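A.B. asks: Structure for this input, please:
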Amino acid sequence: MKLVVLGGAGSQALYGIRDLINHGSIFDEVIISSRNLEKNKKIVESLNSPIVKAAEVDVSDEEALYELIKDCDVVANCTGPYHVLAYKIIETTIKAGKHYIDFCDDIEAFHKIFESDLPKKAEEKNLSMIMGLGASPGFLSVLACSAEQRYFDSLNEAIFYFACDEKEPGGPAVLGHMLECVHNAPYIKNGEKLNEPSFREEWDFDFGEPYGVRKVTRIGHPEVFTFPKYSPGIQNISVRFSLEPVSAYEGFKDLSLAGLTSNYPLDINGNPVSPRDFALAVLLAQKASKPAMTEEELKEFLKGVTACAATELHGKKDGKSASYIGRVAGNMAPLTAIPLIIGAEMLAKGEITKKGIMVAEEAIENADKFVKETVKRIREDGFGFTINEELTVREVY
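C.D. replies: Here you go, the predicted structure:
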């Protein structure tokens, strides 16, 4: 079995590839591809595994991409931004007749692809293609599916939370994506789809140790699109976030309230300048001014908790009011990449039975098993990870 990982040299994708090597995967050939072949070769050398090889491809070159993936079994797309690249990559993957998975967390990409004819084309070719199997959406929303199956007869509300350290691995695409997410924050309230920028409303939420109670605000994230495909009758959904340290959260709040997340160009001395491009340039300059962590410093950093997340559900069980909170704490990078690799293995084994393009919540039928396998492998890879669940059931008067 052969796996092609687009963007495989990226900081998050590599956590998944290392996990795959650690666990004796079904794949006997794994291709790390990006536009920089020399970088890929150095990574392959450092991984020191006979199954991992390097390739060079510009994913915007459809012919070159087709040639790369035409002989593989599964394509794992770890490139970004997804709202720019995902459509053509999925279209080419369908043309090549290959199964597909990504950890897309760009809500615009979901709308663009699901409103097209690509899902129908994938189904006609008997392909299984999963969008959004990372940390969130992905693990966190599958955890919500697992809790719903175990504890509820019906759901009325789902709220997804996450908070991560600003030093978590990630490049310019991550910061650009953050600015987009705080500019457009859709949510569903009483069955109505609404949208407003972040920081117009804030709440206190207890993430548990080590972050504790933090201010959170709505953020634009795909669970508002993906989770209703699993639970179509749900009336309320939102995604809320914070950042560590608190000053990082306040910094994004200042940018948002100042209008610096907008793409609408301003005339600056006769030159059109996007406020978001300006904000991104400032953030990247600030990041560049700080010394980058060495590999050893990064390993030490990841020994601690660098991200917390939670899913909160409200609904009914046996005629009673039921509330659930599942909290997790660990590192965002492995929690993003390892679910994707597990999903790729499931595709290769034929364990994903549904056909067409699916969100993670639809694709993973045994949600509880998937959650347990992800937690097990994160821990076996040497990362700290905790998961705690609370259920409250009350009589309805």
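A.B. asks: Please make it C-alpha for all contacts and neighbour counts, starting now.
C.D. replies: OK.
A.B. asks: tell me the contacts of the residue lying closest to Ser141 once chain neighbours are set aside?
C.D. replies: Leaving out its chain neighbours, the residue that sits closest to Ser141 by Cα to Cα, 6 or more residues apart in numbering is Glu361, at 6.6 Å. For Glu361, the contact set (Cα atoms under 8 Å, 6 or more residues apart in numbering) comprises 138, 141-142, 145, 226-227, 229-230.
A.B. asks: In strands only, show me these.
C.D. replies: For the contacts of Glu361, not one is inside strands, with DSSP state E as the criterion.
A.B. asks: which two of the residues you listed lie the greatest distance from each other?
C.D. replies: When these are compared pair by pair using Cα to Cα, the farthest-apart members prove to be Gly138 and Lys229, with a separation of 13.5 Å.
A.B. asks: between the two, who's got more neighbours?
C.D. replies: Gly138 (29 against 16; other Cα atoms under 10 Å).
A.B. asks: Could you double-check that the more buried one lies in contact with Glu362?
C.D. replies: No. With contacts counted by Cα atoms under 8 Å, Gly138 stays clear of Glu362, the gap being 10.6 Å.
A.B. asks: And this one, please, so the two structures can be compared:
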Amino acid sequence: MKVLSIGGGGGMGRTTARTALGFPFVEEIVLAGIDHERADRFARSLNDPRIRAIYLDITDENALRQAIRQCDVVLNSAGPFFRFGLPVLRAAIAEGKNYCDICDDWEPTLDMFALDEEARRQGVTAVIGLGASPGIANLLAVKAAEQLDEVHELYSAWRLSNAHNEDDGFFDENEANTDAAAVHLVHCLSEKIPLVRDGRVEDRLPLEHCGFDYPGVGKLDIWTIGHPEAVTLPRHYTGLRNCLNGMLGVETIIDDLHQLADHVRAGAMSLEQAAALLTSDGGREKRRQRLQEHEGPDAPGILAFAGGLKDGRPARAGARLRHVPSGGMSAVTGIPHALFLPLLHQGAVKGSGVFSPEQAIDADAFFALLNGFVEGRDCGLTVTFAH
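C.D. replies: Next comes the predicted model:
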């Protein structure tokens, strides 16, 4: 299997590449992006003849398609995806190549679903949003929903304090400041989200509060954010009355987040300016420390909650991980992305078309593979249930 890793020199892409090199069926990995110097330095550091780097400007459609033409599978880590997701998928489908990305924006997710018929005609399997959230969160939702006969509510959530990267030796000053992840976060806080609330799809502003009783844990509070789970899960679980994705444990900074989002919506600052404000002068680390001061030692990091009926009675179910791969956000996103390759190789991914993770991937097969990348060889998948 020959793999083209677009954006492969970035933090997520580097983890994806390291993981993919561990699969014996992978013959070649080509890291492609505009930061060729860093990608090349990283590739050479691995001392493996199967990996190399090329310069690629993905806004150059001819160059993009030529690079894709040489591979079997495209792994796309190039964000923000509201800018770069759709054109890369379109090129992969045009070249008849299987595809997976870590798209965490809902708008391009819907645009990419519109390419489903074309992907089927070309015999392409494309999974969008296979990282942490979306990705792990979606498949936790599958495990929670499996406990019920009817699912009426489906929530996924993650802890913002976990959204940090650890220096792998190739972290540079630009990546530490106004990076794609920070731009993405501001975008998700400032744009309306089409949420299923009380059985209707409504465009709602982010940072709405929602509380629910998670079985075995108790009351949890989350604040909505514009991630794709809120628009993909209702496509798979029809008839939901409420569905959203949110952040856990942001009570102490919620006013700051509201203020930042208001400034962007009012045009007082651009996405890039707001992202720079979030990350300047150690802002990301200070925010993380502030959040962690108010978290308990057993605070869940990523989870899903389902409410509905079991045996005709109201019931609740939850699914969460006790452990995730070490290495910060890059690891918990990049490793699931790389797992697309063995899942595809094993036949644990649905046939041709454009899919979200819950539509295409065998959740049990995914978590079995993830176990191999968590300290102690067990991610601690915990499913709880209560009437």
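A.B. asks: mind listing which of the contacts of Glu361 of the first structure are in helices?
C.D. replies: Using DSSP state H, the subset of those located in helices is 141-142, 145, 226-227, 229-230.
A.B. asks: The lengthiest helix in the first structure vs the second structure, average offset?
C.D. replies: In the first structure, taking DSSP H as the definition, the longest helix is helix 332-349. Once superposed with the second structure, the aligned residues differ from helix 332-349 of the first structure by a mean of 2.3 Å; criterion: mean Cα distance after the TM-score superposition for the first structure.
A.B. asks: how about stretch 252-261 of the second structure: buried residues?
C.D. replies: Residues of stretch 252-261 of the second structure classed as buried: 257, 260-261 (neighbour count, 16 or more other Cα atoms under 10 Å).
A.B. asks: same thing with stretch 18-25 of the second structure?
C.D. replies: The neighbour-count check on stretch 18-25 of the second structure (16+ other Cα under 10 Å) flags 18-21 as buried.
A.B. asks: Show me how far that stretch is from its chain's centre.
C.D. replies: On the basis of Cα atoms, centre = their mean, to the nearest Å, stretch 18-25 of the second structure is displaced by 20 Å from the centre of the chain it belongs to.
A.B. asks: Endpoint to endpoint, that stretch covers what distance?
C.D. replies: 14 Å (Cα to Cα, to the nearest Å).
A.B. asks: Same check on stretch 131-149 of the second structure?
C.D. replies: Start to finish, the residues bounding stretch 131-149 of the second structure are 28 Å apart (Cα to Cα).
A.B. asks: same deal with stretch 287-298 of the first structure?
C.D. replies: Between the opening and closing residues of stretch 287-298 of the first structure we find a distance of 16 Å, counting by Cα to Cα.
A.B. asks: With stretch 15-28 of the first structure instead?
C.D. replies: Here the two ends of stretch 15-28 of the first structure are set 18 Å apart, with distance taken as Cα to Cα.
A.B. asks: cool, and stretch 312-325 of the first structure?
C.D. replies: Its start and end residues considered, stretch 312-325 of the first structure measures 4 Å (Cα to Cα).
A.B. asks: Which part of the second structure matches that stretch?
C.D. replies: Under TM-score structural alignment, stretch 312-325 of the first structure corresponds to residues 305-318 of the second structure.
A.B. asks: Return the distance of that stretch from the chain's centre.
C.D. replies: Counting by Cα atoms, centre = their mean, stretch 305-318 of the second structure comes out at 26 Å from the chain centroid.
A.B. asks: Also stretch 376-385 of the first structure?
C.D. replies: 18 Å.
A.B. asks: cool, stretch 67-81 of the second structure as well?
C.D. replies: Centroid separation for stretch 67-81 of the second structure versus its chain: 16 Å, with Cα atoms, centre = their mean.
A.B. asks: Next, the buried residues of stretch 32-45 of the first structure.
C.D. replies: Buried residues in stretch 32-45 of the first structure, counted by 16+ other Cα under 10 Å: 32-34, 37, 40-41, 43-44.
A.B. asks: That stretch corresponds to what range in the second structure?
C.D. replies: Counting by TM-score structural alignment, stretch 32-45 of the first structure corresponds to 31-44 in the second structure.
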